[in-house]
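K.L.:
Here is a sequence together with a model predicted from it:
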Amino acid sequence: MQTLIDFDNAPVFAIPARDGYRGFTGCEGMLLEGPQGWGEFSPPDGIADLRSARYLTAAIEAGTVGWPDPMRGRVPVAVAVPAVEPALAARIAGTGGCRTADVRVACGPESLRGDIARLEAVRDALGPGGVIRCDAGGAWDVETAVAVIAELDKAAGGLEFVEQPCASLEAVAEVRRRVSVPVAVDESIRLAADPFSLALTEAADIAVLTVTALGGVRRAMRMAETCGLSCVVAAEPDSSVGLAGGLALAGALPDLTHDCGLGTAAVLTGDLVSPGRSLIPVDGHLPVAPMPPAPDRDRLAEFAVGDPARVVRWRELLRIVQELI
């Protein structure tokens, strides 16, 4: 399967996050072209072992064998609300027609007051029928999480769930035993050496599934089948080429009980595809496509990495990861 991919000419790109969008990083990686189309290889910094191999197999899957047949043509998504001031948070929450907001919290040691104000503003923007959940990115210890979650739940007028309150799965499990708000795990799955070996049912209520980190749509579907939890499909801030894999998973799952955390393209300053193909929610939904969108030549040139050292670093990482699969 590897020989079908054009590894040697894979372009290296970098798309920054919008200024001030705390809680979100930019997207840097490579695009790989195969006979089925394009895949995105963009593992986060610091991941260079077998976990990086999962990001590569996800890109190879998209470019070669493609994805399972979908059960639905579009999926409901949540708007991503960074750790910004309340007025901007309200404006972001009101874009795209989404009924659900993923709100970033815990981006600093003194962030609680700002987090509360942000959640209140998002609730005002969505109205009483909107759904709000928040992502702490593993920032809290157990005691802080227990105290803070109650305040954030009140500010939001009810949280659907709180995502990754603590860094370790053991700490998340302790928080879950002590709060009434459902608890989701994300980094505990994405960063695990073997996600399929995790005992999740006693630690969390919801599993957040990211296609690229799990190794592709089919592996993510197997995780959904075996983890024993309700699942939310989500993505890191990928380009629309990478986001398409998350939509493929959401389209193929038999049950889709939560809006998908796939409304992340807008946190980046641009995209690698033409504006008409960029995966920005409309009427709260995104389309499920049989293959990723192809990059636009002008957009790819705009976000091409020009620093030779960074290009060499990515090509060396690709070489190393190819040897792992």
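P.N.:
Ah, there it is. As the structure is a computational prediction, the values presented were derived from the model and not from experiment. Residues are numbered from 1 along each chain as shown.
K.L.:
make it CA atoms for all contacts and neighbour counts henceforth
P.N.:
Will do.
K.L.:
Touching, Tyr21 and Ala83? I think so.
P.N.:
Yes - counting by C-alpha atoms under 8 Å, Tyr21 touches Ala83, with 6.2 Å between them.
K.L.:
With neighbour numbers in mind, choose between those two.
P.N.:
The residue with more neighbours, out of Tyr21 and Ala83, is Ala83; 23 against 17, by other C-alpha atoms under 10 Å.
K.L.:
contacting residues for the more buried one?
P.N.:
Tyr21, Arg22, Gly23, Ala89, Val103, Arg104, Val105, Cys107, Asp115, Arg118 (C-alpha atoms under 8 Å, 6 or more residues apart in numbering).
K.L.:
what about the last one, neighbour count?
P.N.:
Neighbours of Arg118 under the rule other C-alpha under 10 Å: 28.
K.L.:
okay, now the one to match up with it:
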Amino acid sequence: MHEQYPTPPGPVSLPSLEEVSAAARVVSIPMRVKFRGVLVREALLIEGPAGWGEFCPFLEYDDAESAPWLASAIEAAWHGFPAAHRTSVPVNATVPAVGPAPVKSVLARFGEVGAVKVKVAERGQTLADDVERVAEVRRLLPHAGIKVDANGGWDVREALVALEALGRFDLQYVEQPVPDIAGLREVRLELRRRGDRTLVAADESVRRQEDPLRVAREDAADLLVIKAAPLGGVRRALDIVRRAGLPVVVSSALDTSVGIGAGVALAAALPELPFACGLATVSRMADDVTDESLVPVDGALPVREVRVSEERLRLLAAPEDRVEWWSRRLERTYAVLAGS
């Protein structure tokens, strides 16, 4: 019988910088479509005694914000993951901010799924665009759970107007409708006052906050969207979930199958998993570091080890100048992590 959560993490047990650096490989993987302005995704992979870890904070993140990502990679490579409660993890399809016409082909890439996350509040688009997109998803998948993700793109007034318009599609939840915690709470309370049952999920307000529990303390969300790497690894993320006391959805941060493996391990270790997770993202990349990518089958990802291919690492190796850039970043971030 598993304990509900593993023992909360103590101080980070770090291998030496020399060990980490010697085990590091940098890859550069083309994207199928631009995401967050990224056309090529770079990542530093680390092989340790427990397997492979992935260090891939976005390029604009400073060393302090990158430190939890390195802790997550070291956890995976040197310590492995906690025991799992399940052998597979349900995942949702993701529909980007496209017009209604491409929605069918986008959904087809995911195969059979029971849930879909739809991007809304895209800069330069209108609420009418969002309504058309969500309406097409609902038409094609009349019984699927639909969630919308605004990435903090609305203010409170815009969020309430948008959710009233989108409410007829029976949304499971809205993810990060506004950028700040006070705004999240205001939206949530107003929805309840109106009798609207749409749940409010916090994403950026958890993973990019110095205090990831603040959103729970202030009753600003009904559930949390969490990622393993920005929270410092699977065990620390599980401890945050335990203390928050809210349902969670696990999502990814544009990872190779190695990084997705950490997300799957996190989802598998949760005692309860009420919603499909946002981990079906490897297909956004044109290649991968393994010959057996973590992609969904019948709407779920298997809980298994990811075996990295030496041949794929060789073919995807980053140019020398980028390897040097990531090596310097690793050294700086390790110094931050070691001093924390």
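P.N.:
All right, it came through fine. Source: prediction; values computed, not measured.
K.L.:
Quick TM-score on the pair, please.
P.N.:
Put the two chains on top of each other and the TM-score (TM-score structural alignment, normalised by the length of the first structure) is 0.91; 317 aligned residues with a C-alpha RMSD of 2.0 Å.
K.L.:
picking that back up, state the pair within the contacts of Ala83 of the first structure that is farthest apart.
P.N.:
Longest distance between any two of the contacts of Ala83 of the first structure is 14.6 Å, between Ala89 and Cys107; criterion C-alpha to C-alpha.
K.L.:
Could you pull out the helices in the first structure for me?
P.N.:
50-63, 86-93, 112-126, 142-155, 169-178, 187-190, 211-214, 217-226, 240-252, 297-302, 308-322 (DSSP state H).
K.L.:
With respect to Met71 of the first structure, which of those lies nearest?
P.N.:
It is, among the helices of the first structure and with distance given as C-alpha to C-alpha, helix 240-252, at 5.3 Å.
K.L.:
so how much does the closest one differ from the second structure once superposed?
P.N.:
In the superposition with the second structure, the average deviation recorded for helix 240-252 of the first structure is 0.7 Å (mean C-alpha distance after the TM-score superposition for the first structure).
K.L.:
Show the end-to-end separation of stretch 66-79 of the first structure, please.
P.N.:
Stretch 66-79 of the first structure has an end-to-end distance of 27 Å (C-alpha to C-alpha, to the nearest Å).
K.L.:
Buried ones in it, by neighbour count?
P.N.:
Neighbour-count burial for stretch 66-79 of the first structure flags Gly66, Trp67, Pro70, Arg74, Val75, Pro76, Val77, Ala78, Val79 (criterion: 16 or more other C-alpha atoms under 10 Å).
K.L.:
now swap in stretch 136-155 of the second structure and tell me
P.N.:
136-138, 141, 144-154.
K.L.:
Mind checking which of those land in strands?
P.N.:
Of these, the ones assigned to strands by DSSP state E are Gly145, Ile146, Lys147, Val148, Asp149.
K.L.:
which one of the residues you listed is nearest Asp211 of the second structure?
P.N.:
Asp149 (22.1 Å).
K.L.:
Hmm, Gln176 and that closest one touching each other?
P.N.:
Yes - with contact defined as C-alpha under 8 Å, Asp149 of the second structure and Gln176 form a contacting pair (6.5 Å).
K.L.:
Show the contacting residues for whatever residue of the second structure lines up with Arg54 of the first structure.
P.N.:
Residue correspondence to the second structure (TM-score structural alignment): Arg54 of the first structure is matched to Pro68. By C-alpha under 8 Å, 6+ apart, Pro68 of the second structure lies in contact with Ala229, Pro230, Leu231, Gly232, Gly233, Leu337.
K.L.:
And the counterpart of the second one in the first structure, how far from Val305 of the first structure?
P.N.:
Same thing as Pro230 of the second structure. Aligning on TM-score structural alignment places Pro230 of the second structure opposite Ala213 in the first structure. Distance, Ala213 of the first structure to Val305 of the first structure, by C-alpha to C-alpha: 23 Å.
K.L.:
isn't Gln322 of the first structure right next to Leu50, touching?
P.N.:
No - between Gln322 of the first structure and Leu50 there is no contact under C-alpha under 8 Å: 10.3 Å.
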